[in-house]
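**Student:** Quick one, structure for this:
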Amino acid sequence: MSIIRTAEALHEIYGETSEASRIKVTTSLTPEYRRMIEASPFLALSTVGPDRLDCSPRGDRGGVVRIEDERTLSLPDWRGNNRIDSLLNIVRDPRVALMLLVPGSSTVMRVNGSAVISVEEALLTSFEIDGKHPRSVIVVSIGEVYFQCARAVMRADIWNPERFADPRSLPTAGSLLKAAKADFEKESYDREWPDRAAKSMW
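**Tutor:** Prediction:
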């Protein structure tokens, strides 16, 4: 196997970046970037810690993050599985990266920066939904923001309903868990999961 090990060798293969690839990177939100981020209900949050990397899906009604100002985003940490992998990383290494998707759009937004975890009561209650609020909020300071080349989304054709997988052809969550632990009760898990998820969404 021939392996690339230096930046110089990579540049020899890929050449120079285009002007558009360079000028699209800004250190704060432009009005256009703001519109794209406000339209996104889903993102992937990447974090790094001393012993592990993590990439966590995040979704919400409407916009997945709230724009506080041109250089600050707030991401509520709604109920999940309590592994808190992302949060454990952030308290030890504040570097974060966000990739935001907008359903129907081939444009992907990227944000790199640093984050803190806030439990300020006023901030928590400002995200209240159905009488519930997140236990913490990830506050992201933007270091750089830009949009990603659309080719990946276009190649994947991910918004085309004709390309959607039939869920019945895929393993259920219970099946995945049973594959990890042979005596896991997958039938009861799959039967109870939809109702449990609906009751613990927020």
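**Student:** make it CA atoms for all contacts and neighbour counts henceforth
**Tutor:** Will do.
**Student:** Neighbours of the residue nearest to residue 141 when sequence neighbours are not counted, how many?
**Tutor:** Using CA to CA, 6 or more residues apart in numbering and skipping the chain neighbours, the partner closest in space to residue 141 is residue 72 (4.8 Å). Applying other CA atoms under 10 Å, we find 19 other residues in the vicinity of residue 72.
**Student:** if I pick residue 72, what's in contact with it?
**Tutor:** Listed by CA atoms under 8 Å, 6 or more residues apart in numbering, the contact partners of residue 72 are 139-142.
**Student:** So which of those is the closest to residue 125?
**Tutor:** Nearest to residue 125 among these: residue 139, at 14.7 Å, using CA to CA.
**Student:** could the contacts of residue 72 go into CSV alongside neighbour count and secondary structure?
**Tutor:** Putting the contacts of residue 72 into CSV (neighbours: other CA atoms under 10 Å; DSSP: H, G, I helix; E, B strand; the rest coil) gives the following:
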residue, neighbour count, secondary structure
139, 20, strand
140, 26, strand
141, 22, strand
142, 21, strand
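**Student:** this one as well, want them side by side:
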Amino acid sequence: MVEVTSVAELRDLVGKPNDRAAHKIRPALHELDRQWLANSPFCLVATADAEGRCDVSPKGDPAGFTLVLDDTTIVIPDRPGNKRVDGFLNVLANPHVGLAYVVPGRNDTLRINGRARLLRDAPFFDDLVVNGHRPALALLVEIEEVFHHCPKAFLRSALWRAETWHPEAVSSRARICKTLEASDLSLEALEAHYGPRYAERLYG
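**Tutor:** Take a look at the predicted model:
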């Protein structure tokens, strides 16, 4: 292995960004960013703890689930999960977060970096109700940087091309759980748990 150990060496390998890429970062939302958020049902939330150990957590709801309070403040509701709250624990130790918003079928993404706070209630929680579920927690992000990311990764991966999808190539969620997480449970019980009724419990 040949390791890169300096900024100078890295720049020698990849070069410098052009002016457009170097200066595209903005400190506040544009109307086009608001449009993107209104149509995005999914984002990835990157956090790190006080020692720099990282976590990336997917968040998803109907399109427009991220509430825009103003040009520099957004809110992401929390929904029922496995209660590990890895990202929230990180935010309590280190408020810096990075977000990547996806619109299905689009090859570009919206990226937002900022500082987060964990809220247990606020008047706008009533605006975050989905399927009768009012979140017990929400992540408020004070925006420091916002910019759109180019399509190359999505194009290279052919992510949205259905003919490239082969979900059966990997083990089922039930089998993964049986092998790695819940060896004491039967595969039949896990298949029932992750079966059609699983979607009925998303907000329960």
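**Student:** returning to that earlier point: any idea which of the contacts of residue 72 of the first structure is closest to residue 96 of the first structure?
**Tutor:** Nearest to residue 96 of the first structure among the contacts of residue 72 of the first structure, with distances taken as CA to CA, is residue 140, at 7.9 Å.
**Student:** distance of the aligned partner of that closest one in the second structure from residue 32 of the second structure?
**Tutor:** Residue 140 of the first structure is assigned residue 141 in the second structure as its aligned equivalent, the criterion being TM-score structural alignment. Taking CA to CA, to the nearest Å as the measure, residue 141 of the second structure and residue 32 of the second structure are separated by 18 Å.
**Student:** contacting residues for the match of residue 140 of the first structure?
**Tutor:** Under the criterion of CA under 8 Å, 6+ apart, the contact list for residue 141 of the second structure reads 73-75, 97, 114-117.
**Student:** ok, the nearest residue to it once chain neighbours are set aside - contacts?
**Tutor:** When the adjacent residues along the chain are set aside, residue 141 of the second structure lies closest to residue 116, with 4.3 Å between them (CA to CA, 6+ apart). If you count contacts by CA under 8 Å, 6+ apart, residue 116 of the second structure has them with 91, 95-97, 139-142.
**Student:** tally of neighbours for the equivalent of residue 37 of the first structure over in the second structure?
**Tutor:** In the second structure, the position corresponding to residue 37 of the first structure is occupied by residue 37, as judged by TM-score structural alignment. Counted with other CA under 10 Å, the neighbours of residue 37 of the second structure add up to 23.
**Student:** which stretch of helix or strand covers the closest residue to residue 37 of the second structure other than its chain neighbours?
**Tutor:** Counting by CA to CA, 6+ apart, residue 64 is the residue found nearest to residue 37 of the second structure once chain neighbours are left out, at 5.7 Å. Under the criterion of DSSP states H and E, residue 64 of the second structure resides outside all helices and strands.
**Student:** In the first structure, which residue is most central in space?
**Tutor:** Among the residues of the first structure, residue 44 comes closest to the average C-alpha position under CA atoms, centre = their mean, at 1.5 Å.
**Student:** tell me which element that residue falls in.
**Tutor:** Element membership of residue 44 of the first structure, judged by DSSP H and E, is strand 42-48.
**Student:** what about that strand, how far off from the second structure?
**Tutor:** Average distance between strand 42-48 of the first structure and its aligned residues in the second structure, after superposition and using mean CA distance after the TM-score superposition for the first structure, equals 0.5 Å.
**Student:** in the helix or strand that that strand is followed by, what counts as buried?
**Tutor:** Next in sequence after strand 42-48 of the first structure, counting helices and strands by DSSP H and E, comes strand 53-59. Judged by neighbour count using 16 or more other CA atoms under 10 Å, the buried positions of strand 53-59 of the first structure are 54-55, 58-59.
**Student:** and what of stretch 139-153 of the first structure?
**Tutor:** Neighbour-count burial for stretch 139-153 of the first structure, counted by 16+ other CA under 10 Å, picks out 139-148, 153.
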